[in-house]
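Visitor: got a structure for you, letters missing:
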């Protein structure tokens, strides 16, 4: 294990040295699980390549580096924004030490996203990636945990300084959005459950679970890095319903198909929502009163 980590560290140094020579790369960071501190021997190396919108780097230079370090076929290297508006490009390569990902990041877009968050605004792009899409707060999480490898003009440090402490306006927006949208979805969910419409009832369940996940991250003033380890983080939060992840797994895994089963499962999920609302200590208020929607 230790030897493998040393090999990854050597690969990281070699890649960083290569990227430093590419005009337009303003900063290089280590991201993902290695930066966040929960990597294992199988974890990919995630390398963030930051650029200013007006002076982007040449993709062919990135392709040359990917080809040089690839040991298993031609690597996948994309242009800008080929993967979507948020995961805005990069490369997947298989190297001598395992899988390495290059991830492009537009500094101007990251800065605008942080500015929006400070003003209480966040964004969601459902089709960006499974299962729940991309929430813009992930940029703030990436910024907070990433480890600068090359930052000659301190752009990464300047971004980092803006994401701590957790923005109060962002917290208020996320709690209002997620807890109200959960409440609204429950209204539809009971209607589906009453007629044993499993497809739509379970769709409501996962939608609500997604909202509640982001509400809990906001309550605990933590930024998510994605959906992959969200339940592990929630299990460690100081403020969360007791046995939240176990209860949620049981609801999603044993929802039933009959109307009475689906209604009972909806009731259990609503209990979790009520417990999360209680954690806001009165800060959450529904947008509409019962009977108006």
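Guide: Perfect, thanks for sending it. Small disclaimer: the values here were computed from a predicted structure and weren't measured.
Visitor: C-alpha from now on. contacts and neighbour counts both.
Guide: Will do.
Visitor: residue boundaries of the helices in the stretch 101-250 of the chain?
Guide: Under the criterion DSSP state H, counting those that start in this stretch, the stretch 101-250 of the chain contains helices at 107-118, 137-145, 155-162, 168-194, 198-219, 230-236, 244-253.
Visitor: next up, a second structure to put side by side with the first:
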């Protein structure tokens, strides 16, 4: 597959402003079998039938392309193709919305939205990070390349906001502790609850919040949950063995109240080291 040639054909479709390569292939961390993630940056009415016509000429088999919004509120839609046996993902991005999010980033604002495929929630500043880390394949107007240059510098106001947001980790651990030992206030002693599922969910988000804080302090963009723990462990300022300790929390949450309590204790210690 020639990605530049394909990107040029996609840019000829009404509404498409630019096409960029994202994911591990844009960062040079890909494996031979890694997907090709193509971001289709559009404005206004996107000609989805036109995209389907292009897909029909390059894909190994029929492809179901969504309308904008077909995959949820943040991952705007697209399709999963195979081109010459290689997985190629087309992912829509509303360029005007990306610009609005970038303005929010510079002002120290971000959102966390519910989005299929993002168990931590979709952090809005990922839009800016995707642009900063992408490789522009086709950009007739030069708009995406110019935005890429702007987003290379991580906004200090965004970093401050994400670090302040680290308070959530402690709040989550307090809630998880209540699920380990629950009881009536008038009872002589608490009834052991041992709610492993709830504790595991809280711990995943705790780790995610800590990862966001570490990336923000280091001024490194984080665009999704895949590989986030390992990436955070390599950052300057990460506690010793952060990645292995965080993975251990999630890999062995425990079942009994005693096991869950021990896990929460380890999580609190990690929080203290990250958040102070």
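Guide: That came in fine, so what should we check first? Since this is a predicted model, take the numbers as computed values, not measurements.
Visitor: TM-score of the superposition?
Guide: The TM-score (TM-score structural alignment, normalised by the length of structure 2) is 0.91; 265 aligned residues with a C-alpha RMSD of 1.5 Å.
Visitor: so can I have JSON lines of the helices of the stretch 101-250 of structure 1 showing distance to residue 4 of structure 1 and mean neighbour count?
Guide: As requested, the helices of the stretch 101-250 of structure 1 are exported to JSON lines (distance: least, C-alpha to C-alpha, whole Å; neighbours: other C-alpha atoms under 10 Å):
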{"stretch": "helix 107-118", "distance to residue 4 of structure 1": "32", "mean neighbour count": "18"}
{"stretch": "helix 137-145", "distance to residue 4 of structure 1": "22", "mean neighbour count": "22"}
{"stretch": "helix 155-162", "distance to residue 4 of structure 1": "28", "mean neighbour count": "16"}
{"stretch": "helix 168-194", "distance to residue 4 of structure 1": "40", "mean neighbour count": "19"}
{"stretch": "helix 198-219", "distance to residue 4 of structure 1": "33", "mean neighbour count": "20"}
{"stretch": "helix 230-236", "distance to residue 4 of structure 1": "25", "mean neighbour count": "14"}
{"stretch": "helix 244-253", "distance to residue 4 of structure 1": "33", "mean neighbour count": "15"}
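Visitor: so which of the ones you listed gets nearest residue 274 of structure 1?
Guide: For residue 274 of structure 1, the closest of these is helix 168-194, at 9.4 Å, according to C-alpha to C-alpha.
Visitor: for that closest one, packing partners?
Guide: helix 107-118, helix 198-219, helix 259-279 (3 or more C-alpha pairs under 8 Å, 6 or more residues apart in numbering; DSSP states H and E).
Visitor: what's the angle from it to helix 107-118?
Guide: 80 degrees (axes from the mean of the first three to the mean of the last three C-alpha atoms, to 10 degrees).
Visitor: and the counterpart of residue 214 of structure 2 in structure 1, what does it touch?
Guide: Under the alignment (TM-score structural alignment), residue 214 of structure 2 maps onto residue 216 of structure 1. Shown in contact with residue 216 of structure 1 (C-alpha atoms under 8 Å, 6 or more residues apart in numbering): 234, 239-240, 276.
Visitor: which of those are buried?
Guide: Buried members of the contacts of residue 216 of structure 1, counted by 16 or more other C-alpha atoms under 10 Å: 234, 240, 276.
Visitor: could those be laid out in JSON lines, adding distance to residue 168 of structure 1?
Guide: As requested, those are exported to JSON lines (distance: C-alpha to C-alpha, whole Å):
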{"residue": "234", "distance to residue 168 of structure 1": "20"}
{"residue": "240", "distance to residue 168 of structure 1": "19"}
{"residue": "276", "distance to residue 168 of structure 1": "18"}
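Visitor: list the contacts for the nearest residue to residue 210 of structure 1 once chain neighbours are set aside?
Guide: Closest residue to residue 210 of structure 1 apart from its sequence neighbours, by C-alpha to C-alpha, 6 or more residues apart in numbering: residue 132 at 7.2 Å. Residue 132 of structure 1 makes contacts with 126, 210, 227, as judged by C-alpha under 8 Å, 6+ apart.
Visitor: now stretch 180-187 of structure 1 on structure 2. Mean distance?
Guide: Averaged over the aligned pairs, stretch 180-187 of structure 1 sits 1.2 Å from structure 2 after superposition, using mean C-alpha distance after the TM-score superposition for structure 1.
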